[in-house]
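Peer 1: sharing a model prediction with you, sequence too.
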Amino acid sequence: MSEQATPAEGFDALRGLGTAASEEVVREPKIDAQGRAYATGKRKNAIARVWIKPGNGKITINGRDQEVYFARPVLRMMIAQPLELTDRAGQFDVIATVEGSGLSGQAGAVRHAISKALTYYEPGLRPVLKPHGLLTRDPRVVERKKYGKAKARRSFQFSKR
């Protein structure tokens, strides 16, 4: 009977296994034959496909320059956010095709895709982008309209008589 391990000793053995299993996973860069990293980003109903490659910082969206496609400075700031956080502004050329939703949703989708593509190109950038929520797909979408309602939740005007 004295040879059996106490429950506390069993847990100590399991704790030792946990440290070996929780070691950081080494990620390999995902770069194609042309030296580009590809990623897809989504926001609302917008889907963005982005390729990044080393360059001088030119951002092209649907064949147009970012200043032309996203006229509002706030949207251009959103797109540049992952590049600025990682100190890679001016080091990568970004080519994006985006469709669906409105301009704000498209900017969010491009930002998500650029963040993912940066982590594919340089896996070491993941700890920088993750705390800022740039690698998380924002799940909020427009609620559908229900029958018997004017909109998703708005009722028709009440008439007493």
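Peer 2: Happy to help now that I have it. Numbering: from 1, shown residues only.

Peer 1: when you work out contacts or count neighbours from here on, use the C-alpha atoms and nothing else.
Peer 2: Fine.

Peer 1: from the chain's centroid, how far away is stretch 53-64?
Peer 2: 19 Å (CA atoms, centre = their mean, to the nearest Å).

Peer 1: list the buried residues of it.
Peer 2: K53, G57, I59, T60, I61 (16 or more other CA atoms under 10 Å).

Peer 1: from those, which single one is nearest T119?
Peer 2: K53 (12.6 Å; CA to CA).

Peer 1: hang on, that closest one is in a helix, isn't it?
Peer 2: No: K53 sits outside any helix when classified using DSSP: H, G, I helix; E, B strand; the rest coil, being strand.

Peer 1: any idea how far the residue nearest to it when sequence neighbours are not counted lies from L85?
Peer 2: Nearest residue to K53, sequence neighbours excluded (CA to CA, 6 or more residues apart in numbering): R36, at 4.7 Å. Taking CA to CA, to the nearest Å as the measure, R36 falls 20 Å from L85.

Peer 1: for those two, indicate the residue with more neighbours.
Peer 2: R36 (19 against 13; other CA atoms under 10 Å).

Peer 1: how about the strands in this protein?
Peer 2: With strands called from DSSP state E, the chain shows them at 37-43, 46-54, 59-61, 64-65, 92-99.

Peer 1: let's bring in a second one:
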Amino acid sequence: MDQYGRAYATGRRKDAVARVWIKPGSGKITINGRDQEVYFARPTLRLVINQPFGVAERTGQYDVICTVKGGGLSGQAGAVKHGISQALTKFEPILRAPVKAAGFLTRDSRTVERKKYGKAKARRSFQFSKR
């Protein structure tokens, strides 16, 4: 908790990193200075972001301000979800059990596999030519 009554947490997914602040409010979510409907145009991404509030039964009770960098939109949505979950448990420690049971506190460690030499991509070989 900081001097403004906000809880802070960092969320990560793939290459995306989200810095999240939550405070009691009307349920407004701001990402990089833009509203969630503008930043995450796809409804599925907005659904992902609001999952922690649904599990904790706190929909529309917290305002979220976050900055997110790196990765694509899907990874960024996952990072924001992870950050919101962490911040919720810091704000209300009693919510840790339901949020953890839903698996939102675990950082999804799956990342893109690196490209190897002698290969076209990470695992794909070059086309075989007999002659």
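Peer 2: Great, that's in hand. This structure is a prediction, so every number in the text was calculated from the model and none was measured.

Peer 1: can you pull the TM-score for these?
Peer 2: The TM-score (TM-score structural alignment, normalised by the length of structure 2) is 0.99; 131 aligned residues with a CA RMSD of 0.4 Å.

Peer 1: what residue in structure 2 is paired with the residue nearest to K53 of structure 1?
Peer 2: Aligning on TM-score structural alignment places R36 of structure 1 opposite R6 in structure 2.

Peer 1: next one: L118 of structure 1
Peer 2: With TM-score structural alignment as the criterion, L118 of structure 1 matches L88.

Peer 1: now do R153 of structure 1
Peer 2: Aligned partner of R153 of structure 1 by TM-score structural alignment: R123.

Peer 1: ok, now how distant is its match from R114 of structure 2?
Peer 2: Taking CA to CA, one finds R123 of structure 2 at 9 Å from R114 of structure 2.

Peer 1: the two: which is more packed in?
Peer 2: Using other CA under 10 Å, the more surrounded residue of R123 of structure 2 and R114 is R123, with 13 against 9.

Peer 1: isn't that one right next to K116, touching?
Peer 2: Yes: contact criterion CA atoms under 8 Å: R123 of structure 2 and K116 qualify, at 7.5 Å.

Peer 1: residue range for stretch 33-52 of structure 2 in structure 1?
Peer 2: Residue span in structure 1 matched to stretch 33-52 of structure 2, by TM-score structural alignment: 63-82.

Peer 1: name the residues of the matching stretch that are buried.
Peer 2: Result for stretch 63-82 of structure 1 [16+ other CA under 10 Å]: buried residues Q66, Y69, F70, L75, R76, I79, A80, Q81, P82.

Peer 1: from the residues you listed, which two are the most distant?
Peer 2: That would be Y69 and P82, which, of these, are the farthest apart (CA to CA) at 18.8 Å.

Peer 1: report the contact partners of the most centrally placed residue in structure 2.
Peer 2: Centroid-nearest residue in structure 2, with CA atoms, centre = their mean: A79, separated by 2.1 Å. A79 of structure 2 is in contact with G11, R12, R13, A16, V17, A18, V68, counting by CA atoms under 8 Å, 6 or more residues apart in numbering.

Peer 1: what would the strands of structure 1 look like in a markdown table with distance to E9 of structure 1?
Peer 2: Formatted as a markdown table, the strands of structure 1 follow (distance: least, CA to CA, whole Å):
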| stretch | distance to E9 of structure 1 |
| --- | --- |
| strand 37-43 | 47 |
| strand 46-54 | 52 |
| strand 59-61 | 58 |
| strand 64-65 | 64 |
| strand 92-99 | 53 |
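
Peer 1: those: which one's closest to A113 of structure 1?
Peer 2: Between A113 of structure 1 and the strands of structure 1, the shortest separation by CA to CA is 3.9 Å, and it involves strand 37-43.

Peer 1: post-alignment, the closest one versus structure 2, mean distance?
Peer 2: Following the fit onto structure 2, the mean deviation recorded for strand 37-43 of structure 1 is 0.1 Å by mean CA distance after the TM-score superposition for structure 1.
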